[in-house]
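In: Sequence and predicted structure below; questions after.
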Amino acid sequence: MKAVVMAGGEGTRLRPLTSNQPKPMVPVFNKPIMLYIIELLKKHRLTDIVVTLQFMPQIIRNYFGDGGDIGVDLSYAVEQHPLGTAGSVKNAQDHLDKTFLVISGDALTDIDLTKLIQFHKSKRAMATIALKRVENPLEFGVVIANEDGQIERFLEKPTWGEIFSDTINTGIYVLEPEIFSYIPDGENVDFSKDVFPKALADGKPIYGFVADGYWCDVGNYEQYVQAHQEIMQGKADIQPPGIKMREDIWVGEGAYIDPSADIDGPVVIGPHVRLEKDVEIHELSVIGSNVVLKEGAHIHRSIIWENTYVGPQAHLHG
């Protein structure tokens, strides 16, 4: 089965982190978010992947190439102007003549894609949406399904008075090519707002699979920090890179840590980091690759991107 990674997002709510790179390239533990998605697809034997691009497409193409270095086969479909979630997948239609999976390239998840695909096939659905239960569904599209999983209603970003379900749309879909008949060429079209409601009105079989596991949209600063913290706390089946020096401290290759440094995990220290005398790093901090922390620097609940210099006695508190 082929997979489509939607990677055209600008990530405006994450600016300036996304001012010079597309949102799927924003690093989490020194790796682009999209790399975690590709690793998840590969884990579930989905290695023939089409990537939809729009904002700064060359940055993603230059980083991932044809995917050979990470054991997958990547091809690309580039939009000349934003086409929305459904429009971007329609733009890749030439690659998709059988059942396929769609997933966002700028969210973090460990959802079991194999179970999702099996559910889709068992229901003989035209579309299956991976759903997740959340405490606050206000920012997301809410979905209600019957006991068999067949979807009955959609509501995009409801108010508290409109909330009728705690299951939200994760933006992960298994689709049949028949779905393309609901997506006009060259137009900005959204799956949740436009395509699924029309197909539902026509009586097409659209199902929701309530998934276990971790999912985080990483849509704003708070969610960006939250994703790092939750992964370090073991809430997701996603491993921070590096060698595990203690139960909750990961250290990258070539890092230098002065013996006087005080590290209180969970902490992730990237490759070729230099921690000088009396540096203190406290819980839920991430130090990017090639960072230098000078003597007496204190870091607490902070995420420091790569190639950063932190001066003597500097204190960073997140």
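Out: Perfect, thanks for sending it. Since the model is a prediction, treat every value here as computed from it, not as a measurement.
In: Please count neighbours and contacts with C-alpha atoms only from this point.
Out: Will do.
In: what distance separates the start and the end of stretch 45-58?
Out: Chord length of stretch 45-58, first to last residue, is 26 Å (Cα to Cα, to the nearest Å).
In: typo on my end, it should be stretch 54-70
Out: This stretch, stretch 54-70, spans 23 Å end to end (Cα to Cα).
In: another one to put next to it:
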Amino acid sequence: MRAIIIAGGFGSRLRPLTTRHPKHVLPVAGVPFLMHQISKLADADITEVVLAASYRADQFEPIVTAAKGIGVTVRVETEDHPLGTGGAIRHAAESMAMRPDEGVVVLNGDQLSGHSIALQAEEFAAARADVSLHLVEVADPRAYGCVPTDDAGRVTAFLEKSPDPVTNQINAGCYVFRRSVIDAIPAGAEVSVERETFPELLRSGAAIIGHVEDRYWLDVGTPEALVQASRDIVTGAVRTPAYPYTPSERYVESGAEVHSRASVRGGSAVSRGARLGANARVDGSVVMGGAVIADGAAVIDSVVGPGARVGMRTTLRGTALGDDAMVGADCELTAGARVACGATIPDGAIRFSSG
């Protein structure tokens, strides 16, 4: 079986972290996010993956090289213009030589999941389905479109957001398609698989089944979610083959400089080239390569981009700093603050926020 990863989005919700990088290469627990997905596919014996790419596609080349190390061949197929999720799947599949009845695993490029792709693929084959959707149950489905299923597990509808949802099952962004279904998507057109392809298949009587697993799932689409995903991997709340280490309070990559009196805890991840000064505190956060956390600074539930600097005695809470951003000494940045790439916050800026 082969796989497609949809990796063409601009990552607007993740700005400023995505101003210079596609969201799929941002480090999560010290590993580019795509490698968590590729290693999960490798665990399901999938060794051929196509990345449906667009934004800053040149930055995927290190991923291609890293994937070879775990026995996975990755090709990057770049769109000339935006094709939507359905169009991206159709475009990526054109480079795959396979029979019309074979299954293709398709992953959204910003989902972290603990579910079994192998089990989903087995159920797809046993049911002779046209499409299988991974569904998860959420406590409050009002923020999502819902996907109800019948007693046999077949999808009965694709419903928009509602204040009174009929089910708490939502689309978790992992599919198995029969190749012939992908080939029926119009070539070269902008198509939404969620809003167009799936409802049309349902109206035509296609066999669409839901694969429901009550395991970890997270949409890694905001700085807050990226921090949570990294923290959950480091602490062991979710396991991924790309992170083989024992769950702990911290992951400090070789080549990071951490002062003996600095504190790293709460599932924090500190990348190679980062520097933490005396009495610096990093708690439940992501500190990317080349970032500097000065003496006495506190970084809490935050993400500090590559080359960014946090001044002495400054506190960040729920903050995202873009590449090469600089925050002066004695500042306090409150939850939700986002500092653009290369921007400078002067000394003593108290309670600076995004609002």
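Out: Arrived safely, thanks for sending. All values derive from a computational prediction rather than experimental measurement.
In: which ones are touching the spatially most central residue of structure 1?
Out: Centrality entry for structure 1: nearest residue to the mean C-alpha point is residue 107, 1.7 Å, by Cα atoms, centre = their mean. Counting by Cα atoms under 8 Å, 6 or more residues apart in numbering, residue 107 of structure 1 touches 33-34, 37, 215-219.
In: Quick one: map it onto structure 2.
Out: Superposed on structure 2 with TM-score structural alignment, residue 107 of structure 1 falls opposite residue 111.
In: ok, and the closest non-adjacent residue to its match?
Out: Distances taken as Cα to Cα, 6 or more residues apart in numbering put residue 219 closest to residue 111 of structure 2, at 4.8 Å, once the chain neighbours are dropped.
In: Also residue 316 of structure 1?
Out: residue 299 (4.9 Å).
In: Where does the one you found fall, secondary structure wise?
Out: strand 298-300 (DSSP states H and E).
In: now the helix or strand following that strand, how far from the chain's geometric center?
Out: With elements assigned by DSSP H and E, the helix or strand that comes after strand 298-300 of structure 1 is strand 303-304. Centroid separation between strand 303-304 of structure 1 and its chain, computed with Cα atoms, centre = their mean, to the nearest Å, is 19 Å.
In: Other residues contacting strand 303-304 of structure 1?
Out: 225, 285-288, 291, 318.
In: Give me the mean distance between it and structure 2.
Out: Average distance, strand 303-304 of structure 1 versus aligned residues of structure 2 after superposition (mean Cα distance after the TM-score superposition for structure 1): 1.9 Å.
In: on contacts alone, who are the packing partners of the next helix or strand after that strand?
Out: Heading C-terminal from strand 303-304 of structure 1, the first helix or strand you meet, by DSSP H and E, is strand 309-310. Judged by 3 or more Cα pairs under 8 Å, 6 or more residues apart in numbering; DSSP states H and E, the packing partners of strand 309-310 of structure 1 are strand 292-293.
In: what sits up against the strand it packs on?
Out: So strand 292-293 of structure 1 is in contact with 273-276, 279, 307-312, going by Cα under 8 Å, 6+ apart.
In: ok so, going back, inside helices: which ones of the contacts of residue 107 of structure 1?
Out: The members of the contacts of residue 107 of structure 1 that map onto helices under DSSP state H are 33-34, 37.
In: Using CSV, lay out these together with neighbour count and distance to residue 51 of structure 1.
Out: Output for these, formatted as CSV (neighbours: other Cα atoms under 10 Å; distance: Cα to Cα, whole Å):
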residue, neighbour count, distance to residue 51 of structure 1
33, 22, 14
34, 25, 10
37, 21, 11
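In: Surely residue 257 of structure 2 and residue 270 touch.
Out: No - using Cα atoms under 8 Å, residue 257 of structure 2 makes no contact with residue 270, being 9.2 Å away.
In: list the residues that contact both of those two?
Out: With Cα under 8 Å, 6+ apart, residue 257 of structure 2 and residue 270 have no common neighbours.
In: more crowded one of these two?
Out: Just comparing residue 257 of structure 2 and residue 270: by other Cα atoms under 10 Å the higher neighbour count belongs to residue 270, 31 against 18.
In: my guess is that one meets residue 291, correct?
Out: No - with contact defined as Cα under 8 Å, residue 270 of structure 2 does not count as touching residue 291 (9.2 Å).
In: Could you look up the SS state of residue 172 of structure 2?
Out: When classified by DSSP: H, G, I helix; E, B strand; the rest coil, residue 172 of structure 2 comes out as strand.
In: Against residue 239 of structure 1, how distant is the counterpart of it in structure 1?
Out: Counting by TM-score structural alignment, residue 172 of structure 2 lines up with residue 170 in structure 1. Applying Cα to Cα, the value for residue 170 of structure 1 to residue 239 of structure 1 is 21 Å.
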